[in-house]
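1. 3D model of this:
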Amino acid sequence: MSTVRLLVLGSILRRGVSHGYGVYNDLTSWRAETWTNVKPGSIYHALEKLEAQGLTRTETSDPQVKLGPSRTEYSVTEQGKTEFETLLRAALQSFEIQTFAVGIAFMDMLPRREVMGLLERRASALKESAAFLRTLPTEEAPSEPSKHPELVGIWEQYVENELSGTLKLIGKLESGTYKFAGENG
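-> All right, here's what the predicted structure looks like:
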């Protein structure tokens, strides 16, 4: 649910105020289903839960401005903004690729230096994980799954790849790539 919460809150924050179809439209135009396990149909359920938890509030659409029937529109409360930032910080340090992907999608909503620090923590944790994986015993004829050289090898390669990608991203941010919260131009 935290990935859905992060996506929905992020969409509304980017828009300022949005109705459910606007969030749905964002996620489908971003093709979020290809880089997360979020299904567009879960958006409306998430909107209801976020409102019930005080993370969003409903706004009445102005019939003078809107063409067609009025819709329930949502804005993010201060508590919702705090929740979004908490989820975003966690996502940017996550080992879970889909959660991390959502963090990358919204990283520009935090200050550059903070994002770099979060990514550096992720890189450090990935280095520790890779070092640990290299110490795991393997057997040519494994007596149990945890000793299978292919299984350990796949995880070691995955972690090394994640580390490489994270370090590359940190380098891009250090060189000024992308625009972040609080930056002009």
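2. for the rest of this, base every contact and every neighbour count on C-alpha atoms.
-> OK.
3. report the buried residues of stretch 2-9.
-> Neighbour-count burial for stretch 2-9 flags Thr3, Val4, Arg5, Leu6, Leu7, Val8, Leu9 (criterion: 16 or more other C-alpha atoms under 10 Å).
4. show me what the helix or strand harbouring Ala131 is packed up against.
-> Following DSSP states H and E, the helix or strand that holds Ala131 is helix 112-135. Helix 112-135 is packed against helix 149-174, with contacts defined by 3 or more C-alpha pairs under 8 Å, 6 or more residues apart in numbering; DSSP states H and E.
5. same for the helix it packs on, what does it pack against?
-> On the basis of 3+ C-alpha pairs under 8 Å, 6+ apart, helix 149-174 makes packing contacts with helix 112-135.
6. residues near the nearest residue to Leu126 once chain neighbours are set aside, how many?
-> Spatial nearest neighbour of Leu126, excluding adjacent residues (C-alpha to C-alpha, 6 or more residues apart in numbering): Leu163 at 5.8 Å. The tally of other residues near Leu163 (other C-alpha atoms under 10 Å) stands at 23.
7. quick one, strands of this protein?
-> Taking DSSP state E as the criterion, the chain contains strands spanning 18-19, 56-60, 72-76.
8. check which helices and strands the shortest one sits against.
-> Just to be clear, that refers to strand 18-19. For strand 18-19, the elements it packs on are strand 72-76, judged by 3+ C-alpha pairs under 8 Å, 6+ apart.
9. try the second one
-> Other elements packing on strand 56-60 under the criterion 3+ C-alpha pairs under 8 Å, 6+ apart are helix 42-52, strand 72-76.
10. buried sites along the first one?
-> Of the residues in helix 42-52, Ile43, Tyr44, Ala46, Leu47, Leu50, Glu51 count as buried by neighbour count, 16+ other C-alpha under 10 Å.
11. please give the structure of this sequence too, so both can be compared:
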Amino acid sequence: MTRLMVLGLLKKQPMSGYEIQRFLQLDHVNQWAEILPGSIYHALKKLESESYIEIDTIEHTGNRAKATYIITDQGEQEYARLIEESLSRPSLVFPTDIYTALLFHGDLAREQVLIAVESQIDLIRKKYDETRTAQAEQNDLSDEEVLIFDHMYSLFKAHLKLLNGIRLYIQRNKK
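-> As a prediction, this is how the structure comes out:
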């Protein structure tokens, strides 16, 4: 996904690694994309070695050099391929950690299980609230961004429903 994100941003305009990182932070894309700063720089080097991007300019400030990259024609073809691949590949992810732990929850004390589930519920609610705040801070969301946020809220709610169901099950059935 990092490759697609980097190519997509460079298609919009020439950018440095730092500018890409800032865009992801300021637009709160990093909340759902989970792209680490190091992976941006790794992707830039790899994409450059594959001739999908190239250095447009290099600015020198003191001992630092800031390279600004542009997408190449070959990069635009790769970008289109990655979009098509991403849209056609199922991306449904099941919470396999929770499913597996649920199968073996009987090996823990009831209180331990409930504390762990409550902890995750709290974390999911916090992430939900952070996402709501991030959306509220956005001005003029595109239709695509609205779809993304709506889907994220659906996933939060589904996950909370599962966790609340587990909590009720444990409270009723575990001795």
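12. report the TM-score for the pair.
-> TM-score for the superposed chains, counting by TM-score structural alignment, normalised by the length of structure 2: 0.47, backed by 95 aligned residues with a C-alpha RMSD of 2.8 Å.
13. can you list contacts of whatever helix or strand Leu7 of structure 2 lives in?
-> In the assignment (DSSP H and E), Leu7 of structure 2 maps to helix 2-12. With C-alpha atoms under 8 Å, 6 or more residues apart in numbering as the test, helix 2-12 of structure 2 has contacts from 15, 20, 35, 39-40, 43-44, 47, 53, 69-71, 75-76, 79, 82-83.
14. tell me which of these fall in strands.
-> Counting by DSSP E, the part of those found in strands is Ile53, Tyr69, Ile70, Ile71.
15. which one of the residues you listed is nearest to Lys126 of structure 2?
-> Tyr69 (36.3 Å; C-alpha to C-alpha).
16. what sits closest to that closest one if chain neighbours are left out?
-> In space, Tyr69 of structure 2 comes closest to Ile55 once its chain neighbours are excluded; the distance is 4.4 Å by C-alpha to C-alpha, 6+ apart.
17. roughly how far is the helix holding Leu7 of structure 2 from the heart of the chain?
-> Put simply, helix 2-12 of structure 2 sits 14 Å off its chain's centre (C-alpha atoms, centre = their mean, to the nearest Å).
18. now do the same contact list for Phe84 of structure 1.
-> Phe84 of structure 1 sits next to Arg5, Leu6, Leu9, Gly10 when contact means C-alpha under 8 Å, 6+ apart.
19. mark which of the ones in strands among the contacts of helix 2-12 of structure 2 are buried, thanks.
-> Of these, these count as buried by 16+ other C-alpha under 10 Å: Ile53, Tyr69, Ile70, Ile71.
20. can you lay out the residues you listed as CSV showing distance to His159 of structure 2?
-> Shown next, in CSV, are these (distance: C-alpha to C-alpha, whole Å):
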residue, distance to His159 of structure 2
Ile53, 39
Tyr69, 39
Ile70, 40
Ile71, 38
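21. quickly name whichever of those is closest to Asp97 of structure 2.
-> Checking those against Asp97 of structure 2 with C-alpha to C-alpha, the nearest one is Ile53 at 37.9 Å.
22. now that closest one: how far from Thr61 of structure 2?
-> 23 Å (C-alpha to C-alpha, to the nearest Å).
23. for Ile55 of structure 2, helix, strand, or coil?
-> Three-state call for Ile55 of structure 2 (DSSP: H, G, I helix; E, B strand; the rest coil): strand.
24. what's the burial count for it?
-> If you count neighbours by other C-alpha under 10 Å, Ile55 of structure 2 ends up with 17.
25. restricted to helices, list the contacts of Phe84 of structure 1.
-> Residues of those located in helices (DSSP state H): Arg5, Leu6, Leu9, Gly10.
26. thinking again about what came up before, for the helices and strands packed on strand 56-60 of structure 1, which one sits closest to Glu128 of structure 1?
-> Taking these one by one with C-alpha to C-alpha, helix 42-52 is closest: 35.1 Å.
27. one step back: and the buried residues of helix 42-52 of structure 1, which two are the farthest apart?
-> Counting by C-alpha to C-alpha, the most remote pair of those is Ile43 and Glu51, 12.2 Å apart.
28. what's the spacing between Lys127 of structure 2 and Arg81 of structure 2?
-> Taking C-alpha to C-alpha, one finds Lys127 of structure 2 at 32 Å from Arg81 of structure 2.
29. tell me which of the helices and strands packed on strand 56-60 of structure 1 sits nearest to Tyr158 of structure 1.
-> With C-alpha to C-alpha as the measure, helix 42-52 is the member of these nearest Tyr158 of structure 1 (29.2 Å).
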